[in-house]
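Colleague: Quick one, fold the following:
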Amino acid sequence: MTDPLSQYRPNVGVVLFHPDGRVWYGRRANTPGPHNWQFPQGGIDEGEDDEAAARRELFEETGVTSADLLAQTQEWIAYAFPADYGGTKRARGFAGQKQKWFAFRFTGDESEIDLEAHGEIEFDAWRWAPLEDAPDLVVPFKREAYQQVVALFAPLVV
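Modeller: Alright, predicted model coming up:
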């Protein structure tokens, strides 16, 4: 039996919780609205530990290193790329992405947040907002995955 997610790129997603229970959203650079806000996410490098990948992506996209692990998903949460999606991942033969999700509590000062920390700008703005807003902010093809993440991490909201 073949793995139904074998054509999906291994990826991590990060929900960064503020101590007051709100979560961090980044606005995707060079992406028109209204559905251009999302959580940090990115690929898992060959041989890389899932949590290490999540912490690396969090730093690369936000500059944040001050974060305590709260929870993580055990199963993959996947989404397919739409037929008209012209991204480089589809060009490399991926049908979508399968993600392990991590929840971290931010323990630093907001001055640590640096969208240019890694040089490659993923986000051009950021904000704290309620977790339950996530499915309405993200591009529609990621919406179902974000609904699953919200349901799983909702108990972590203070």
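Colleague: When you work out contacts or count neighbours from here on, use the C-alpha atoms and nothing else.
Modeller: Will do.
Colleague: Tell me, how many residues neighbour Tyr8?
Modeller: Residues within reach of Tyr8, counting by other C-alpha atoms under 10 Å, total 21.
Colleague: And for Val14?
Modeller: 25.
Colleague: which stretch of helix or strand covers it?
Modeller: strand 8-17 (DSSP states H and E).
Colleague: which strands and helices sit next to that strand?
Modeller: strand 23-28, strand 41-43, helix 50-62, strand 96-106 (3 or more C-alpha pairs under 8 Å, 6 or more residues apart in numbering; DSSP states H and E).
Colleague: To compare against the first, here's the next sequence to fold:
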Amino acid sequence: MTAPDTLPYRPCAGVMLLNRDGQVFVGQRLDNVLEAWQMPQGGIDPGEEAEAAAVRELWEETGVTADKVTLIAEAPDELFYDLPPEMIGKVWKGKYRGQRQRWFLFRFEGDDRDIRIDTPHPEFRAWRWAAPAELPQLIVPFKAQLYRDVLAAFATYLPDPHLPAPHGSGDVSQAG
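Modeller: Next up, the predicted model:
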């Protein structure tokens, strides 16, 4: 087996989708038995721009179309995570040790009915809106630092976690 530290990182784009109440879209993956929730993200195709990949992945995973979002910000740097040792060689055909990601913050301009996780190739079994501060606790543990880094990158655009949410707690579960 190839030494993990010699493997490259998979290029990827991620989306923090923020609703009008300052809450973030998270989906519960179909292929994960853990109670983990994650933001939309996926690979950047060869020759594809990172922002275009982010919009494509958002549509592929949530059904949200480009006309329902407005770009707020792009994280200034690529963010990285490593797979746990037991997963290296089992995902992505063993070609990568983790991901290097470009993250984008989009404002969701649509309504909840515009979110359709029953896409042609579904990745999520359920979705909900979550408070940004919850994100590191919702994701699989090996991505928690990545999510803290995403929060730090977009901190100036996110609601103050010490203030009450504009229209509720954000813990309303929604299934697709």
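Colleague: hmm, back to that, got the helices and strands packed on strand 8-17 of structure 1 as a markdown table, with mean neighbour count and distance to Gly87 of structure 1 columns?
Modeller: As requested, the helices and strands packed on strand 8-17 of structure 1 are arranged in a markdown table below (neighbours: other C-alpha atoms under 10 Å; distance: least, C-alpha to C-alpha, whole Å):
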| stretch | mean neighbour count | distance to Gly87 of structure 1 |
| --- | --- | --- |
| strand 23-28 | 23 | 14 |
| strand 41-43 | 21 | 14 |
| helix 50-62 | 21 | 19 |
| strand 96-106 | 23 | 11 |
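Colleague: could you dump those to CSV with distance to Tyr8 of structure 1?
Modeller: Output for those, formatted as CSV (distance: least, C-alpha to C-alpha, whole Å):
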stretch, distance to Tyr8 of structure 1
strand 23-28, 22
strand 41-43, 11
helix 50-62, 16
strand 96-106, 5
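Colleague: of all the ones you listed, which lies closest to Ser6 of structure 1?
Modeller: Minimum separation from Ser6 of structure 1 across the helices and strands packed on strand 8-17 of structure 1 (C-alpha to C-alpha) falls at strand 96-106, 9.2 Å.
Colleague: Distance from the chain centre to the closest one, please.
Modeller: Between the centre of strand 96-106 of structure 1 and the centre of its chain there are 6 Å (C-alpha atoms, centre = their mean, to the nearest Å).
Colleague: How far away from the center of its chain is the helix or strand following it?
Modeller: Using DSSP H and E, the next helix or strand after strand 96-106 of structure 1 towards the C-terminus is strand 123-129. Taking C-alpha atoms, centre = their mean, one finds the center of strand 123-129 of structure 1 at 13 Å from the center of the full chain.
Colleague: Equivalent analysis for stretch 36-46 of structure 2, please.
Modeller: 6 Å.
Colleague: now do the same end-to-end measure for that stretch.
Modeller: By C-alpha to C-alpha, to the nearest Å, the extent of stretch 36-46 of structure 2 from end to end equals 29 Å.
Colleague: Any buried residues in stretch 18-25 of structure 2, and which?
Modeller: When burial is assessed from 16 or more other C-alpha atoms under 10 Å, stretch 18-25 of structure 2 yields the following buried residues: 18-19, 22-25.
Colleague: Just tell me the aligned range of that stretch in structure 1.
Modeller: The aligned range for stretch 18-25 of structure 2 in structure 1 is 17-24, by TM-score structural alignment.
Colleague: outside of the matching stretch, which residues touch it?
Modeller: 15-16, 39, 103-107, 126-131, 156-158 (C-alpha atoms under 8 Å, 6 or more residues apart in numbering).
Colleague: returning to what we had before: among the buried residues of stretch 18-25 of structure 2, which pair sits farthest apart?
Modeller: Gly22 and Phe25 (10.0 Å).
Colleague: what's near enough to touch Gly98 of structure 2?
Modeller: Counted by C-alpha under 8 Å, 6+ apart, Gly98 of structure 2 has contacts 8-10, 80-83.
Colleague: Centroid-nearest residue for structure 2?
Modeller: Met39 (2.3 Å; C-alpha atoms, centre = their mean).
Colleague: Touching, that one and Arg29? I think so.
Modeller: No. Using C-alpha atoms under 8 Å, Met39 of structure 2 makes no contact with Arg29, being 9.9 Å away.
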